[in-house]
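Colleague: Have a look; sequence and predicted model below, questions after that.
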Amino acid sequence: MPASGAPITDPTRMTPGKWYLMSCGWSLVLIPNAIAAATSTDYGVPARVLFTLAVVAYALVYIFGVYRAMLLGSRLFTIGLIVVMTALWLVSVAGVSADVQALYTASYVVVAAVALLPSPQGPIVAALICAAGIGYVLLTGGGIEIGEIVAMAAIVIAMTGMFGLLRVNSELRNAREELAGLAVTAERERIARDLHDVLGHSLTTITVKAGLARRLLERGEAERAAEEVTDVERLGRQALADVRSTVSANRVASLARELAGAREALRAAGIEASFPTAVDDVPADRQQAFAYVVREGITNVIRHSGASRCTVTLTPTTVEVVDDGVGSPATTPPGNGLSGLTERLAAIGGWVDAGPLPDGGYRLRAECAPAQRPLLERVVRREERS
């Protein structure tokens, strides 16, 4: 994105054909100057030809050179272009009769200076070019009306304002495109993170229950095995619904439902569970993030820990999942699940701490800063104490 005051690269975002059509139409204003230079009685034929060619070259350099300089963004090319256009403009002004007002044609070189040079350099250079033209005409004995000076000043001011707006619009357009790209990236990351959470837990639970059903069938306990298979079917349907909701951004995790599902998954895996009986103490704005912590923690306990017991602790500001399994080395880099939890907790002003315990086992802890009481409540309590 260009910085404020930087040169504009293709400010109108036109195709070359559209630019040439517009600039050629504007250059038709130079036709009276070309005719005046060709028919002037003040000079001989060679001089009239030279002045006429200067007017034509001035228009051509404007049409093709300015657009090219916008695309290139080369400072050396820009300076050379402005110098050439200034010289051609002064020659074209010298070639017309004294009674022909030609100073207003400075608008072309003013456009080049203001559009291609950063602010405030562009307006300053444009003003100096106009002043040089006025001085040149006066030194060569020509006459200048006050209206011409006012017109040239107005041209510089108008071009400065117009290209200033173009710069702002260009920056806003670039910012909007960048934000759109960031939004797409953020949505992809959200879908990937949510699918990891949904499928990781659901497939782990399905695998554990399918294994339990197989063992029950091997022991001849067909009735209990059928119950587990029914649960596998239910979990499969729930996982499919969760995937659809995740893609459409309609899924909201429930802390109570996650605790109930986690208790059932641990039971199927043969792990003793110690869970809180209620979630009412957890503020509503934290329950969804805490639900994802429980989901990720229980999934890791079942898949990696080899634990015999798992404990989940809830407070208004923390959630903790602790097991007595083998844990993992402290140097193990965080996986996608922990990275996703870190992002979720950061969004509500919290953080995640995970690692092995000194006496064995593993702990996953998420914590949020205590919520401050409303200002009015704090004032009332302070007055009551006083």
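Modeller: Everything's here; your move. None of these values were measured; they are calculated from a predicted model. Numbering: from 1, shown residues only.
Colleague: switch to C-alpha atoms for all contacts and neighbour counts from now on
Modeller: Noted.
Colleague: Start from the N-terminal end of the stretch 251-386 of the chain and give the helices.
Modeller: Assigned by DSSP state H, counting those that start in this stretch, the helices in the stretch 251-386 of the chain fall at 255-269, 284-300, 336-347, 375-385.
Colleague: Out of the ones you listed, which is closest to Ala127?
Modeller: Within the helices of the stretch 251-386 of the chain, the stretch nearest Ala127 is helix 336-347; the backing value is 52.1 Å (C-alpha to C-alpha).
Colleague: okay, the helices of the stretch 251-386 of the chain in TSV with mean neighbour count and distance to Ala94 next?
Modeller: Shown next, in TSV, are the helices of the stretch 251-386 of the chain (neighbours: other C-alpha atoms under 10 Å; distance: least, C-alpha to C-alpha, whole Å):
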stretch	mean neighbour count	distance to Ala94
helix 255-269	19	84
helix 284-300	22	76
helix 336-347	18	68
helix 375-385	10	76
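Colleague: Put this next to the first one:
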Amino acid sequence: MTTFTADLPEGRVWRYGWMFGAIWLIYLIYPLNEILALPSIAARASGIVAIVAFGVVFTTTFWRFRNGHRRGRPLPTSQAWIALGAMVALTVALSALVGTTGFGATVYIAVLAMMTLPVRQAWTLVAVMVVIVELTPRAVSSWEPDNFFAFQLLISSAAAWGITQVFQRNHELAVARQQLADLAIVAERERMSRDVHDILGHSLTVITVKSELAGRLIEIDPARAAVEIAELETLARQALADVRSTVGGMRQIDVGAELASAKTALTAAGIEADLPGDADVVPLRHRELFGWVLREAVTNVVRHSSARHCRVTLTASSISIVDDGVGPAEDGSDNGGNGLRGLGERVRAAGGSLTIARVSTGGFRVEVHGE
């Protein structure tokens, strides 16, 4: 029943969902036959009204329970008790008319109680009804005891409890899936913002440094200034292409390519660069991560270090960037920038370890070990 209704459009469930509760009212035909056999017209009319009212209350409450679970808004316990109280009163009226046959309606009360009430309250109500259906026929001489009612109540209650657990687990699973989807969206946004920050941070830093250099050369060496300005245009176009590729999910960072970019950025900033000739020693699984590390670390060296020398060391499982600049603050406050914080998240996601520390020469060391 749950699988079938889950595929229905919301409007159809709202319009026809009551039918999935009403179909079970077929078993009320037994007390209805007894009522129709009553000699008094008034008694027959009263009994029919009671059965119809009972069916309406049961169907409406079941429908509200189902739709509430679909929307994550369970039926309030107080409203469930009101409906159950009305059904108990109608069952008493039926039993007064047709005797123990009217107790058949208690099964519907037990099922609905299991679905709509907290477990302890539901089982308490069922236990009370079991006692009533067992003792009342023995206390009223004109009634015929029927031990099968108590068995029906217990079996039906257990089945309803199981179905309710399935409803609840399905709802929890749907909520968990939605939460996972939301977390995936958040994680993707964070990744995207981190990538754009790292790409633009590096590119704009190099553009700024080259702009300052071109400004200084414009009068003393116009030809060299023209070369720098031409490179600025190339860098700006490349930055735009990088951002577009990142947004499109096609951006591929490689430590080999970043070595060339690092050389350009450090030279433009007047920093002596001691870089490996190539990155062939780095295995494929680390090349992207080490590329991001090199890009962010060199950007920080150019921006903040006031260094004169920067050395990059590559091994198969690690990368180290060391400068002789001012270094991080003693309290570690310099380590909290967005770039290094994003770099730490990236390294952790890749299963590596990140070290950011002052070196003996007073400079700054960024070191990452791959998994």
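Modeller: Arrived safely, thanks for sending. Note that the structure is predicted; figures quoted are calculated from it, not measured.
Colleague: Quantify their similarity with the TM-score.
Modeller: The TM-score (TM-score structural alignment, normalised by the length of the second structure) is 0.80; 353 aligned residues with a C-alpha RMSD of 3.6 Å.
Colleague: Same list (the helices of the stretch 251-386 of the first structure) but as TSV, adding distance to Leu217 of the first structure.
Modeller: Output for these, formatted as TSV (distance: least, C-alpha to C-alpha, whole Å):
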stretch	distance to Leu217 of the first structure
helix 255-269	14
helix 284-300	25
helix 336-347	34
helix 375-385	61
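Colleague: With respect to Leu314 of the first structure, which of the ones you listed lies nearest?
Modeller: Minimum separation from Leu314 of the first structure across the helices of the stretch 251-386 of the first structure (C-alpha to C-alpha) falls at helix 284-300, 8.9 Å.
Colleague: Superposed on the second structure, what's the mean shift for that closest one?
Modeller: Taking mean C-alpha distance after the TM-score superposition for the first structure, the mean distance separating helix 284-300 of the first structure from the aligned residues in the second structure is 0.8 Å.
Colleague: Counting by contacts, list what that helix packs against.
Modeller: Packing contacts for helix 284-300 of the first structure, counted by 3 or more C-alpha pairs under 8 Å, 6 or more residues apart in numbering; DSSP states H and E, involve helix 146-218, helix 255-269, strand 318-323, helix 336-347, strand 362-368.
Colleague: what's the most buried one of these?
Modeller: Each of these was given a mean neighbour count from mean count of other C-alpha atoms under 10 Å, and the largest, a mean of 23, is that of strand 318-323.
Colleague: how about Gly362 of the second structure, what's its match in the first structure?
Modeller: Residue pairing (TM-score structural alignment): Gly362 of the second structure is matched to Gly360 of the first structure.
Colleague: any idea how far that match is from Ile35 of the first structure?
Modeller: Taking C-alpha to C-alpha, to the nearest Å as the measure, Gly360 of the first structure falls 96 Å from Ile35 of the first structure.
Colleague: Pull the number of nearby residues for Val281 of the second structure.
Modeller: Using other C-alpha atoms under 10 Å, Val281 of the second structure is surrounded by 11 other residues.
Colleague: Kindly report the same for Thr15 of the first structure.
Modeller: 9.
Colleague: Which residue is the nearest non-sequential neighbour of Val126 of the second structure?
Modeller: Leaving aside its sequence neighbours, Val126 of the second structure sits nearest to Ala110 (C-alpha to C-alpha, 6 or more residues apart in numbering; 5.8 Å).
Colleague: what's the average distance of the host helix or strand of that neighbour to the first structure?
Modeller: Element membership of Ala110 of the second structure, judged by DSSP states H and E, is helix 106-116. By mean C-alpha distance after the TM-score superposition for the first structure, the fitted helix 106-116 of the second structure averages 2.3 Å away from its aligned residues in the first structure.
Colleague: what sits against Leu180 of the second structure?
Modeller: Counting by C-alpha atoms under 8 Å, 6 or more residues apart in numbering, Leu180 of the second structure touches no other residue.
Colleague: Check whether the residue of the second structure most remote from its centre sits in a helix, strand or coil.
Modeller: Seen from the C-alpha centroid of the second structure, the residue lying at the greatest distance (C-alpha atoms, centre = their mean) is Pro39, 62.9 Å away. Following DSSP: H, G, I helix; E, B strand; the rest coil, Pro39 of the second structure is assigned to coil.
Colleague: Distance check, it against Thr101 of the second structure.
Modeller: From Pro39 of the second structure across to Thr101 of the second structure, the span is 17 Å (C-alpha to C-alpha).
Colleague: cool, Val133 of the second structure as well?
Modeller: 10 Å.
Colleague: what's the spacing between the match of Gly362 of the second structure and Ala366 of the first structure?
Modeller: Distance from Gly360 of the first structure to Ala366 of the first structure, by C-alpha to C-alpha: 20 Å.
Colleague: same check, this time on Ser27 of the first structure
Modeller: 68 Å.
Colleague: Give me the aligned partner of Gly339 of the second structure over in the first structure.
Modeller: Counting by TM-score structural alignment, Gly339 of the second structure lines up with Gly337 in the first structure.
Colleague: Test my guess that its match contacts Glu296.
Modeller: Yes - the pair Gly337 of the first structure / Glu296 is scored as a contact, 6.5 Å apart, by C-alpha atoms under 8 Å.
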